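Trainee: have a look; sequence and predicted model below, questions after that.
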Amino acid sequence: MAGRTSGGTHHVVVVALENVLALDIGIPWQVFGSWRDSPYTLTVCAQRPGPVPMHGGPALSVAHGLDALASADTVIVPGYLEPDAPGAEVTTALAGAAARGTRMASICTGAFALAAAGLLDGRRATTHWLYAQALARQYPRVTVVPDDLYIDEGQVLTSGGVSSGLDLCLHLIRRDHGPRLANEQARLLVAAPYRTGGQAPFMDLPVRPTPSDSPALYEWALRNLHQPLTVDQLARQAGVSRRTLIRRFHTDTGLPPMRWLLDARLARARELLESGDLTVEAVARHCGLGTPANFRTLFKAHVGVPPRTYRETFNSAAVKGC
């Protein structure tokens, strides 16, 4: 596991891949490299020294190549635009660092680089929720958990999208030096020292696309979400048997009818919480989600936070009653 350099500090090396995301690379820079009497030293490296294109900012001038990984106690790969395997030279260097016992971490889409190096095989990992399906598809040996802020698998850690990289970096400090130092750094950064929940509140919960050959049934269902709809009602509305309806839903949406309805109800609830001032009772009623207690339970189970917390996060005009 990660050790210490001869000077007693912990050496963090950040790997800037082409089109590195400006905010992602700024997080470890700020957390580990900007405070007085830090127990960490920080180096930024790239595949080779020189200017590195950066998404969201000017080109980054990098003085070190991949040989900087040889002295790293922790390697962090920030996210990069349109992630793909970064090439054999980079993946070999990452795999070599891991083989030496270096602690490996990624922020956002940096997980794709760790996965390409084989470092996530057989492990749980996360990435930006928008890229979670792509990561799972490209690297089937990785167990992708899309809604976690970060995942600590011991030597290898991954974080979700962008700001969850801050949660990961504070977690590393907490792991190395305990909660007191992590909390002090969090206060300096005006950040929560520990966030509960995950990426789920920020993830899209879209209703699956309706098919071109039979949109009327789905449009009718969306207009009647306030009603206690059943599979039999949907079948009657479509003029088909119950079995045919279930088969049609699986073909059209990949979901059973009642799961499609639940997703539609939750998506409507999120819209109302984000943009309106309805009480939780009214939102539950408009969306057909039962009693306020039932609504809170379902919403938290599927979105990750209670309705009130969601509203406070995404609607500045939060009201009483949630």
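Mentor: Everything's here; your move.
Trainee: switch to C-alpha atoms for all contacts and neighbour counts from now on
Mentor: Will do.
Trainee: my understanding was that residue 266 contacts residue 299; is that so?
Mentor: Yes - using CA atoms under 8 Å as the test, residue 266 is close enough to residue 299 to be in contact (7.0 Å).
Trainee: going along the chain, name the strands of this structure.
Mentor: 10-15, 20-21, 40-45, 50-52, 54-55, 60-62, 74-77, 103-106, 124-125, 143-144, 150-152, 156-159 (DSSP state E).
Trainee: ok, the most centrally placed residue in the chain - contacts?
Mentor: Ranked by distance to the mean C-alpha position of the chain (CA atoms, centre = their mean), the top residue is residue 160 at 3.2 Å. Shown in contact with residue 160 (CA atoms under 8 Å, 6 or more residues apart in numbering): 107-109, 126-129, 146-150, 199.
Trainee: mind running it again at 10 Å?
Mentor: 79, 106-111, 125-132, 145-151, 166-168, 198-199 (CA atoms under 10 Å, 6 or more residues apart in numbering).
Trainee: could you give me the buried positions within stretch 95-115?
Mentor: 95, 97-98, 102-115 (16 or more other CA atoms under 10 Å).
Trainee: pull up the gap between residue 168 and residue 249, please.
Mentor: From residue 168 over to residue 249 the distance is 40 Å, taken as CA to CA, to the nearest Å.
Trainee: try residue 200
Mentor: 25 Å.
Trainee: what does residue 263 give?
Mentor: 13 Å.
Trainee: anything in contact with each of those two?
Mentor: The contact sets of residue 263 and residue 249 overlap at residue 255 (CA under 10 Å, 6+ apart).
Trainee: which stretches in the stretch 101-250 of the chain count as helices?
Mentor: 111-116, 132-138, 164-177, 179-188, 215-223, 231-238, 242-253 (DSSP state H, counting those that start in this stretch).
Trainee: for the ones you listed, which one sits closest to residue 273?
Mentor: Judged by CA to CA, the one of the helices of the stretch 101-250 of the chain that comes nearest to residue 273 is helix 215-223, at 17.4 Å.
Trainee: from the contact counts, what lies against the closest one?
Mentor: Applying 3 or more CA pairs under 10 Å, 6 or more residues apart in numbering; DSSP states H and E, one finds that helix 215-223 contacts helix 231-238, helix 257-275.
Trainee: gap between it and the chain center?
Mentor: 31 Å (CA atoms, centre = their mean, to the nearest Å).
Trainee: can you check what angle separates that helix from helix 231-238?
Mentor: 130 degrees (axes from the mean of the first three to the mean of the last three CA atoms, to 10 degrees).
Trainee: and the angle from helix 215-223 to helix 242-253?
Mentor: Computed by the same axes, to 10 degrees, the angle separating helix 215-223 from helix 242-253 equals 90 degrees.
Trainee: try it against this one:
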Amino acid sequence: MPPVQTKPPRSQAMSLPLTILVYDGLSMLEFGAAVDIFRGHASPDAPWYQVTIASVDGPTVTTQAGVLLTSQAGREALLGSHTIVIPGWRQLADTPDAQLLQLLRQAHAQGSRLVSFCSGAFLLGHSGLLDGRAATTHWKYARLFGELFPKVNLQLGDLYVINDGLCSSAGSAACLDLSLQLIRQDFGAERANQSARRLVVPGVRDGGQQQYIELPMPRERCQLGPVQQYALQHLANELSVDDLAAHAHMSRRSFDRHFKASFGLSPKQWLLQARLAHAKHLLSTSKLSIEQIAASCGFRSGQALRDQFVVSVGVSPLRFRQQQLH
């Protein structure tokens, strides 16, 4: 019996119309990434994206860097696109004009996939499309995003989130991970891996892997700075919150209150993040074993480090180290 011939998916049989939205105040980093990946990685003998640069602010926009950029189309080009890419956004707390928000809602209702890079999630948030859904953005915008859009399930730790045709990525580098995942969905793993090699990045970083969030620092100068430095210098020790309170010459209750007010985290949460941050540094820059790194960071064992790493970072220490080598 001859093999059954299956019809290739639509996404593999033809090119897909993709619109990159531009605006006054455009972020060149996110815009450049979108253009390079979705237009620059095209192959003349294989389906890819048909890219249109569409402006919401007239035929010429001025980027954050003061560069003038001429678009190919206006905002009406958003309708009919397979994918709409939003490379960041401006004046995050200000409500965008109603027509633009309606166009985004209409496009999504008609089946368009909406993709936000970094702060572009704010435009989707203002549209109301993210209400009741999961999304992510850069960790430094988390507080403002949560205040503006309390109905959105903000997945701060994730590199990217794909949810019902609404896709969002975290920091600027995470837009590469999201883009590669979309290429994988649209044109298969081989094309995604080709793009990854061209970008010199890992072919796959799971969306559930957490952002590399910086260790929280005091919101302003405070009396706990010496305690923080003491903790960072003694991470290998079995430090407890009681130890830190004693070093600060405070009662435990007073120390907890002052620490939370200064750092935005409880002392226990901050200490765990400090240990994990040091572990990430050693995984990225040394050849120490997992057991040695665990001891250097104050974890009871290599297994304790592995367990906490998977919970907090989303991947194992070994997987994290491998990704740093690509």
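Mentor: Thanks, I have the structure now. Since the structure is predicted, the reported quantities are computational estimates derived from the model, not experimental observations.
Trainee: coming back round to it: what is in contact with residue 266 and residue 299 of structure 1 at once?
Mentor: 284, 289.
Trainee: quick check: residue 276 of structure 1 touching residue 268?
Mentor: No - using CA atoms under 10 Å, residue 276 of structure 1 makes no contact with residue 268, being 11.4 Å away.
Trainee: which of those two has more neighbours?
Mentor: residue 268 (22 against 15; other CA atoms under 10 Å).
Trainee: how about that one, nearest residue that isn't a chain neighbour?
Mentor: Spatial nearest neighbour of residue 268 of structure 1, chain neighbours left out: residue 287 (6.5 Å); criterion: CA to CA, 6 or more residues apart in numbering.
Trainee: give the burial count for that neighbour, as a bare number.
Mentor: There are 26 residues near residue 287 of structure 1, going by other CA under 10 Å.
Trainee: circling back to that earlier point, more neighbours: residue 168 and residue 249 of structure 1, which one.
Mentor: Taking neighbours as other CA under 10 Å, residue 168 of structure 1 and residue 249 compare with residue 168 leading, 25 against 19.
Trainee: in contact with the alignment partner in structure 2 of that one, which residues?
Mentor: Counting by TM-score structural alignment, residue 168 of structure 1 lines up with residue 178 in structure 2. Contacts for residue 178 of structure 2 (CA under 10 Å, 6+ apart) come out as 115-117, 159-162, 167-170, 184, 204-207.
Trainee: in stretch 53-73 of structure 1, what counts as buried?
Mentor: 53-55, 59-60, 62, 64-66, 68-69, 71-73.
Trainee: looking at those, spot the one nearest residue 210 of structure 1.
Mentor: For the buried residues of stretch 53-73 of structure 1, the nearest to residue 210 of structure 1 is residue 55 (34.9 Å; CA to CA).
Trainee: and the closest one, how far from residue 21 of structure 1?
Mentor: 5 Å.
Trainee: what is in contact with those two at once?
Mentor: In contact with both residue 55 of structure 1 and residue 21: 79, 80, 81, using CA under 10 Å, 6+ apart.
Trainee: and residue 295 of structure 1, which of the helices of the stretch 101-250 of structure 1 is closest to it?
Mentor: Closest approach to residue 295 of structure 1 among those (CA to CA): helix 215-223, 17.8 Å.
Trainee: give me the buried positions along the closest one.
Mentor: 217, 218, 221, 222.
Trainee: put together JSON lines for these, with distance to residue 121 of structure 1 on each row.
Mentor: Conversion of the buried residues of helix 215-223 of structure 1 to JSON lines gives the following (distance: CA to CA, whole Å):
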{"residue": "217", "distance to residue 121 of structure 1": "43"}
{"residue": "218", "distance to residue 121 of structure 1": "40"}
{"residue": "221", "distance to residue 121 of structure 1": "42"}
{"residue": "222", "distance to residue 121 of structure 1": "41"}
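Trainee: tell me the one of the residues you listed nearest residue 31 of structure 1?
Mentor: Checking the buried residues of helix 215-223 of structure 1 one by one against residue 31 of structure 1 (CA to CA), the nearest turns out to be residue 222, at 46.0 Å.
Trainee: quick one on the thing from earlier: list the residues that contact both of residue 276 and residue 268 of structure 1?
Mentor: Common neighbours of residue 276 of structure 1 and residue 268 (criterion: CA under 10 Å, 6+ apart): residue 283.
Trainee: residue in structure 1 matching residue 205 of structure 2?
Mentor: Using TM-score structural alignment, residue 205 of structure 2 lines up with residue 195 in structure 1.
Trainee: can you put the strands of structure 1 in CSV and add distance to residue 242 of structure 1?
Mentor: What follows is these, written out as CSV (distance: least, CA to CA, whole Å):
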stretch, distance to residue 242 of structure 1
strand 10-15, 55
strand 20-21, 49
strand 40-45, 60
strand 50-52, 58
strand 54-55, 51
strand 60-62, 60
strand 74-77, 51
strand 103-106, 47
strand 124-125, 39
strand 143-144, 35
strand 150-152, 42
strand 156-159, 43
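Trainee: list the contacts for residue 294 of structure 2?
Mentor: Contacts of residue 294 of structure 2 (CA under 10 Å, 6+ apart): 236, 275-276, 278-279, 282, 288, 300-306.
Trainee: run a quick neighbour tally on the nearest residue in space to residue 80 of structure 1 that is not next to it in sequence.
Mentor: Nearest residue to residue 80 of structure 1, sequence neighbours excluded (CA to CA, 6+ apart): residue 20, at 4.1 Å. Neighbours of residue 20 of structure 1 under the rule other CA under 10 Å: 27.
Trainee: quick one: residue 20 of structure 1 from residue 44 of structure 1, how far?
Mentor: Residue 20 of structure 1 is 12 Å from residue 44 of structure 1, by CA to CA.
Trainee: what's the overlap in contacts for the two?
Mentor: Taking CA under 10 Å, 6+ apart as the contact rule, residue 20 of structure 1 and residue 44 both touch residue 60.
Trainee: one step back: which of the contacts of residue 178 of structure 2 still touch in structure 1?
Mentor: Among those, the contacts conserved in structure 1 (both residues aligned by TM-score structural alignment, their matches' CA atoms under 10 Å) are 115-117, 159-162, 167-170, 184, 204.
Trainee: returning to what we had before: residue 33 of structure 1: which of the strands of structure 1 is closest?
Mentor: Among those, strand 40-45 sits nearest to residue 33 of structure 1 (CA to CA), with 5.5 Å.
Trainee: can you list the helices and strands that the closest one packs against?
Mentor: Using 3+ CA pairs under 10 Å, 6+ apart: strand 40-45 of structure 1 touches strand 10-15, helix 22-33, strand 60-62, strand 74-77.
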